[in-house]
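Visitor: I would like the atomic coordinates for the input below:
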Amino acid sequence: MTEWLRQQAVRTGLLTLFCRHTSASLLVQENASPSARRDLERGLARLAPEGDGYEHDDEGPDDMPAHLRAMLTQTSLAIPVIDGELALGTWQGVYLFEHRRGPQRRQVALHLIGE
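Guide: Predicted coordinates:
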């Protein structure tokens, strides 16, 4: 994403990201410590646990919990672009959070407005 942004040659603007799936989400979170991501994943698992008797389990026991976790987070982000860079804080990074057990093929749409 950072390389793509550089190629656009936009100095000032707004980058919108959209996750095209219902069981994954986009988050801006701490990028300094891997323990922060692990704690976030554990917290979401407590809020939407597997094996809680969900009706919607078409793709397995992680199906509905993944949808709930995506519902509790975000599927789109809007991040300012300043001097050609994402205007993120020192400890911020953009993450695609996968809420299913196994690896999935995911798409994120990018839309950039600026000059």
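Visitor: make it CA atoms for all contacts and neighbour counts henceforth
Guide: Noted.
Visitor: longest single helix anywhere in the chain?
Guide: In the chain, taking DSSP state H as the definition, the longest helix is helix 34-47.
Visitor: Check which residues of that helix are buried.
Guide: 37, 44-45 (16 or more other CA atoms under 10 Å).
Visitor: Now tabulate those residues in JSON lines and tack on distance to residue 111.
Guide: What follows is the buried residues of helix 34-47, written out as JSON lines (distance: CA to CA, whole Å):
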{"residue": "37", "distance to residue 111": "26"}
{"residue": "44", "distance to residue 111": "28"}
{"residue": "45", "distance to residue 111": "31"}
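Visitor: Show me which of these is closest to residue 4.
Guide: Using CA to CA, the shortest approach to residue 4 within those belongs to residue 37, at 24.8 Å.
Visitor: Return the set of buried residues in stretch 87-94.
Guide: For stretch 87-94, burial by neighbour count (16+ other CA under 10 Å) applies to residue 94.
Visitor: same thing with stretch 105-114?
Guide: Going by 16+ other CA under 10 Å, stretch 105-114 has these buried residues: 108, 110, 112.
Visitor: Would you do the same for the sequence below? I want to compare the two.
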Amino acid sequence: MRQANHELVVSTPGQGLHEITREVAGWVASTGISTGLLTLFVRHTSCSLLIQENAAPAARRDLERYFARLAPESRTYEHDDEGPDDMPAHLRAALTAVSLSIPVVEGRPVLGTWQGVYLFEHRTAPHRRRVALHVVGE
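Guide: The predicted structure follows:
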């Protein structure tokens, strides 16, 4: 059994779903591990990771609008240290996931035809996000 780890740095321009599938798949291929399990973990509390539709941009826009309605920006939150998007970003991250597990087969993450891996930025300002990648297998 072998394992490898890596840190992927993602620069986001602000809120929204930012696809990282290509970068993740490229790193997995570079490890030489053909069968195993990939774990991704985002090291922040105001963004998250999702596996979502990667063919229709309307699906991403609908998701972004849904979360904007579910946890709207507001100055009524007690936790607003960094502005009106601070607490809503934490709420959106709590409702999604900060880690993903994806099987690896033939040196590639096993994703469905229309699935992509996304960093979901919940803050309005640009950020540099760190995603820990770990693969274990043979």
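Visitor: Overlay them and tell me the TM-score.
Guide: Comparing the two superposed chains by TM-score structural alignment, normalised by the length of structure 1, the resulting TM-score equals 0.97, with 115 aligned residues with a CA RMSD of 0.8 Å.
Visitor: Where in structure 2 does the longest helix of structure 1 fall?
Guide: Using TM-score structural alignment, the residues of structure 2 aligned to helix 34-47 of structure 1 are 57-70.
Visitor: compared with structure 1, how much does the matching stretch deviate?
Guide: Taken against structure 1, stretch 57-70 of structure 2 registers an average deviation of 0.7 Å after superposition, with mean CA distance after the TM-score superposition for structure 1.
Visitor: show me where structure 2 has helices.
Guide: Counting by DSSP H, the helices of structure 2 are 21-31, 57-70, 86-95.
Visitor: For residue 119 of structure 2, find the nearest of those.
Guide: Closest among the helices of structure 2, once you apply CA to CA, is helix 21-31, at 9.6 Å.
Visitor: What helices and strands are in contact with that closest one?
Guide: For helix 21-31 of structure 2, the packing partners by 3 or more CA pairs under 8 Å, 6 or more residues apart in numbering; DSSP states H and E come out as strand 108-109, strand 115-121.
Visitor: And the shortest one, how far out from the chain middle?
Guide: Here strand 108-109 of structure 2 shows a centroid-to-chain-centroid distance of 16 Å under the convention CA atoms, centre = their mean, to the nearest Å.
Visitor: residues in structure 1 matched by that strand, start to end?
Guide: The alignment of strand 108-109 of structure 2 onto structure 1 (TM-score structural alignment) spans residues 85-86.
Visitor: what number of residues lie near residue 49 of structure 1?
Guide: Counted with other CA atoms under 10 Å, the neighbours of residue 49 of structure 1 add up to 19.
Visitor: gap between it and residue 67 of structure 1?
Guide: Spatial separation of residue 49 of structure 1 from residue 67 of structure 1 under the definition CA to CA, to the nearest Å is 11 Å.
Visitor: And residue 6 of structure 1, by the same measure?
Guide: Counting by CA to CA, the separation of residue 6 of structure 1 from residue 67 of structure 1 is 33 Å.
Visitor: neighbour-wise, which of these two wins?
Guide: A side-by-side neighbour count of residue 6 of structure 1 and residue 67, using other CA under 10 Å, places residue 67 first with 19 against 12.
Visitor: Now for that one: which residues touch it?
Guide: When contacts are counted by CA atoms under 8 Å, 6 or more residues apart in numbering, residue 67 of structure 1 is found next to 22-24, 99.
Visitor: What lines up with it in structure 2?
Guide: Alignment of residue 67 of structure 1 against structure 2 is given by TM-score structural alignment, with residue 90 as its counterpart.
Visitor: before we move on, what about residue 17 of structure 1?
Guide: By TM-score structural alignment, residue 17 of structure 1 lines up with residue 40 in structure 2.
Visitor: And the residue lying farthest from the centre of structure 2, how close does it get to residue 89 of structure 2?
Guide: In structure 2, counting by CA atoms, centre = their mean, residue 76 sits farthest out from the average C-alpha position, at 27.5 Å. When distance is defined by CA to CA, residue 76 of structure 2 is 14 Å away from residue 89 of structure 2.
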